[in-house]
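Novice: sequence below, structure please.
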Amino acid sequence: MIEVEHLSKVYGSTTALQDVSFAAQPGEILGLLGPNGAGKTTTMRILAGYLPATKGTAAVAGFEVHVDPMAVRQRIGYLPEVPPLYPNMTVEGYLHFVGRLKGLSAGDRPQRVQWAMEQCNLQDVQKTLIHKLSKGFRQRVGIAQAIVHNPPAIILDEPTIGLDPRQIIDVRNLIKSLAADKTVILSTHILPEVNMTCQRVAIINNGKVVATNTLADLKAQQTEQLIYELDVQGELDSVEQSLQSLEGVLTWQWLSEQPSERRKVRVTCNPDPQVGPQLTHTLVHAGVAMYEMRRLGTSLEEIYLELTTKEEVDTSAESEIDPAELPVSDAIRHPTSSSEEADPPNAEDLS
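Specialist: Have a look, this model is predicted:
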């Protein structure tokens, strides 16, 4: 559904993206994970048609962004980090306005607006002015404007940033429900969002994709050793001799300083899945009682830190861009963040 190949973006002498490639399939939630300034927002703006790429290609449903941008915009819904909302419009009026901009016919628009509000649980606030809504509800309105034309692909930039825990859970569930028949790409620098929401992750650091895989496979690829924590009872010499006799055991460390009949030991082994069963068999055969054996996995945090702290990140390429310099999408031009901004023309007719 979404394919990015060898994408690069250069601002003057600064390279924001360098040879970025990844793909997202229908029904999949792909997370773009990386520190602030890594290039996530630049990637999404290129996919959404807001910025041109310097090199490479980006395609949605077979249409390349730089060749047929209007066809791409008809097939994506885009939520920037700051939702492009008009605060003096009602929720319903704003969605009608966006639906008209996105080419929905007058006959289809009421049904599509109602569907978007139902998907985002906005029915109770549909007549409310947007500036009176909480941040969580404004984020829902932002997602509703992205899906009102029912696109097959959705691009969400930091969709849970600044929300409280209850609102984060609600937005997570909404994103998962949308992925039932759509492709979703979301960017974040918050690790729990990836764990709780995404099936696959592309980690971006300093404008480059440093890893792309499912979370389970990514952890397996980065694991060079297996670590087991054992709760055993037996003679100290018997335990240590058993551990020393196993070829796959690299080191061990006793976790209890005071001598006792029952103690815990942490064992580091080669990344061979057969070492665990061999370890159990050898200890039991030596007369050691085993109360517990637990494998310690590599956390996503450890992988993330390993992949993103190799170089200092240059944040200059991810500085804010004046919305006036951006091309107008078929969705909506970025309004300013000022609460005093005037409504668009004829907005009162749509409220």
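Novice: CA atoms for contacts and neighbours, from now on please.
Specialist: Will do.
Novice: what about Ala59, how many neighbours?
Specialist: When counting by other CA atoms under 10 Å, one arrives at 20 neighbours for Ala59.
Novice: list the residues that contact the closest residue to it other than its chain neighbours.
Specialist: Closest residue to Ala59 apart from its sequence neighbours, by CA to CA, 6 or more residues apart in numbering: Glu3 at 5.2 Å. Glu3 makes contacts with Ser21, Phe22, Ala23, Ala24, Ala58, Ala59, Val60, as judged by CA atoms under 8 Å, 6 or more residues apart in numbering.
Novice: spatially nearest residue to the first one (excluding sequence neighbours)?
Specialist: Meaning Ser21. Nearest to Ser21 is Glu5, by CA to CA, 6+ apart, at 4.4 Å.
Novice: cool, and the fifth one?
Specialist: Leaving aside its chain neighbours, Ala58 sits nearest to Val4 (4.4 Å; criterion: CA to CA, 6+ apart).
Novice: thinking again about what came up before, figure out the helix or strand that the residue nearest to Ala59 lives in.
Specialist: strand 2-11 (DSSP states H and E).
Novice: all strands of the stretch 151-300 of the chain, in order?
Specialist: Remark: strands assigned in the stretch 151-300 of the chain by DSSP state E, counting those that start in this stretch are 153-157, 183-188, 200-205, 208-214, 226-233, 249-254, 262-269, 289-296.
Novice: give me the secondary structure label for the residue lying closest to His66 once chain neighbours are set aside.
Specialist: Of all residues not flanking His66 in the chain, Pro52 sits nearest, at 7.1 Å (CA to CA, 6+ apart). Of the three states, Pro52 takes coil according to DSSP: H, G, I helix; E, B strand; the rest coil.
Novice: here is a second sequence; please produce its structure as well for comparison:
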Amino acid sequence: MIKVENLTKRYAGITAINNLNFEVEKGEIVGFLGPNGAGKSTTMKILTSYLPATSGRATIAGFDVFEQSIEARRHLGYLPENTPLYTDMRVNEYLRYRANLKGVPGRKLKQAVGDVVELCNLRDVERKLIGALSKGFRQRVGLADALVHDPELLILDEPTIGLDPNQIRQVRELIKNLGGKRTVLISTHILPEVEIMCSRVIVIHKGKIRASDTAENLLKNQRTAGSMRIEAKVGTDNAAADLGRLPGVKDVSVEKDGDYSIFQLRLEANTDPSEEVMQLAFKRHWIVRELMRRRPTLEDVFVELTHSDS
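Specialist: Predicted coordinates for the structure are as follows:
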């Protein structure tokens, strides 16, 4: 559905993206991740024909986004980070207007608008002025706009930005339900959402692709450390030093909570010293009230891939 080959964009003295190569297959929901300034929005603007590239090639459904821009855009819906809406229009008239602009035939227009109103849960506000809607409902109107011409591909730039937890959950469920029938490329900083929604992750940093794989494989293949939390009464023992000598423990920090000490252990990748910790506690007669191992998350992988200056 999306194919990007050697895509580069340069501004005066700045290379925003450098020789990008990636593909998104039909029916995938792909998370497009990176720090601020990594090149995510630039890439999305090029794919949606809002911005020309300096060099390279990108196609949507087989159509070149530069040479066949109109044909390519017929196959995609785009929700930018800041949703541009006409606030003095009512929801239903705005969606009819946008459907007309996107070439939805008159005989199908009413059905098309009705379908996205239902899909995006806008029935209760369809006659309200957009300017009177909450941020969450405005995001849904923007998503309905992106869907009204029934595109095969959705490109969503920070679709949950500024939403409260309930609104984020609603938008997340809506996006998940779009998978399979439609292809979705989504940029977001909410990494737990990516693990829930996306079948694959692309990480970009300083204009270059750093990784492209499933979240599961990224967690498995990266040298990403986990951590462990231990709360225990250790008496006068130098427990931090004892714990720090265990295999797989990179470093230990400690703080006090009354008679208990709280130890945070940073672990080597793919290690679990739980058994050794308990053997040590038993040997030293420590009273343990909590031992919890935190497995690496996508956030840990993201930090590892994007923390360097290279």
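Novice: any idea what the TM-score is?
Specialist: For this chain pair, the superposition-based TM-score is 0.80 by TM-score structural alignment, normalised by the length of structure 2; 310 aligned residues with a CA RMSD of 3.8 Å.
Novice: can you verify my assumption that Met44 of structure 1 contacts Asp157?
Specialist: Yes. If you go by CA atoms under 8 Å, Met44 of structure 1 and Asp157 touch, sitting 7.3 Å apart.
Novice: same list (the strands of the stretch 151-300 of structure 1) but as CSV, adding distance to Leu33 of structure 1 and mean neighbour count.
Specialist: As requested, the strands of the stretch 151-300 of structure 1 are exported to CSV (distance: least, CA to CA, whole Å; neighbours: other CA atoms under 10 Å):
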stretch, distance to Leu33 of structure 1, mean neighbour count
strand 153-157, 11, 25
strand 183-188, 5, 25
strand 200-205, 5, 24
strand 208-214, 10, 18
strand 226-233, 26, 19
strand 249-254, 33, 15
strand 262-269, 30, 19
strand 289-296, 24, 14
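Novice: Glu28 of structure 1 is nearest to which of those?
Specialist: Taking CA to CA, strand 183-188 is the member of the strands of the stretch 151-300 of structure 1 nearest to Glu28 of structure 1, at 5.2 Å.
Novice: mean per-residue distance, the strand holding Glu3 of structure 1 versus structure 2.
Specialist: Superposed on structure 2, strand 2-11 of structure 1 shows a mean distance to its aligned partners of 1.3 Å (mean CA distance after the TM-score superposition for structure 1).
Novice: residues in structure 2 aligned with that strand?
Specialist: Residues 2-11 of structure 2 are matched to strand 2-11 of structure 1 when aligned by TM-score structural alignment.
Novice: before we move on, what about stretch 125-140 of structure 1?
Specialist: Aligned by TM-score structural alignment, stretch 125-140 of structure 1 falls on residues 125-140 of structure 2.
Novice: re earlier: save the contacts of Glu3 of structure 1 as TSV, and put in distance to Lys127 of structure 1 and secondary structure too.
Specialist: Below are those laid out as TSV (distance: CA to CA, whole Å; DSSP: H, G, I helix; E, B strand; the rest coil):
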residue	distance to Lys127 of structure 1	secondary structure
Ser21	43	strand
Phe22	41	strand
Ala23	39	strand
Ala24	36	strand
Ala58	38	strand
Ala59	37	strand
Val60	34	strand
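Novice: from Gln221 of structure 1, how far off is Gln278 of structure 1?
Specialist: Per CA to CA, to the nearest Å, Gln278 of structure 1 is found 23 Å from Gln221 of structure 1.
Novice: that older thread, neighbour-wise, which of the contacts of Glu3 of structure 1 leads?
Specialist: Ranked by neighbour count (other CA under 10 Å), the contacts of Glu3 of structure 1 have Ala58 at the top, with 27 neighbours.
Novice: look up how far Ile175 of structure 2 lies from Thr297 of structure 2.
Specialist: For Thr297 of structure 2, the distance to Ile175 of structure 2 - CA to CA - is 22 Å.
Novice: of those two, who's got more company?
Specialist: Ile175 (21 against 18).
Novice: list the contacts of that one.
Specialist: Ile175 of structure 2 sits in contact with Met197, where contact means CA under 8 Å, 6+ apart.
Novice: ok, Phe22 of structure 2 next?
Specialist: Lys3, Val4, Glu5.
Novice: so which of these comes closest to Glu304 of structure 2?
Specialist: Nearest to Glu304 of structure 2 among these: Val4, at 25.0 Å, using CA to CA.
Novice: how many other residues sit next to the closest one?
Specialist: 19.
Novice: my guess is it contacts Asn19. True?
Specialist: No. Under the criterion of CA under 8 Å, Val4 of structure 2 makes no contact with Asn19, lying 9.3 Å away.
Novice: touching both of those two, which residues are there?
Specialist: Taking CA under 8 Å, 6+ apart as the contact rule, Val4 of structure 2 and Asn19 both touch Gly56.
Novice: tell me the SS of the residue positioned nearest the centre of structure 1?
Specialist: Per CA atoms, centre = their mean, the C-alpha nearest to the average position across structure 1 is that of Gly31, at 2.8 Å. At Gly31 of structure 1, secondary structure determined by three-state DSSP is strand.
Novice: correct me, but it touches Ile204?
Specialist: No. In terms of CA under 8 Å, Gly31 of structure 1 does not count as a neighbour of Ile204; the distance is 10.2 Å.
Novice: so where do the helices sit in the stretch 201-350 of structure 1?
Specialist: 215-222, 236-245, 275-285, 300-308 (DSSP state H, counting those that start in this stretch).
Novice: how big is the offset of the first one relative to structure 2?
Specialist: Read that as helix 215-222 of structure 1. Looks like 1.0 Å for helix 215-222 of structure 1 (mean CA distance after the TM-score superposition for structure 1).
Novice: related to what we said a few turns ago, buried residues, the match of stretch 125-140 of structure 1. List them.
Specialist: Going by neighbour count (16 or more other CA atoms under 10 Å), the buried part of stretch 125-140 of structure 2 is Val125, Glu126, Lys128, Leu129, Ile130, Lys135, Gly136, Phe137, Arg138, Gln139, Arg140.
Novice: for stretch 35-53 of structure 1, same thing?
Specialist: Neighbour-count burial for stretch 35-53 of structure 1, counted by 16+ other CA under 10 Å, picks out 35-53.
Novice: counterpart of the residue nearest to the centre of structure 1 in structure 2?
Specialist: Using TM-score structural alignment as the criterion, Gly31 of structure 1 maps onto Gly31 of structure 2.
Novice: thinking that match is in contact with Leu191, fair?
Specialist: No. Between Gly31 of structure 2 and Leu191 there is no contact under CA under 8 Å: 9.0 Å.
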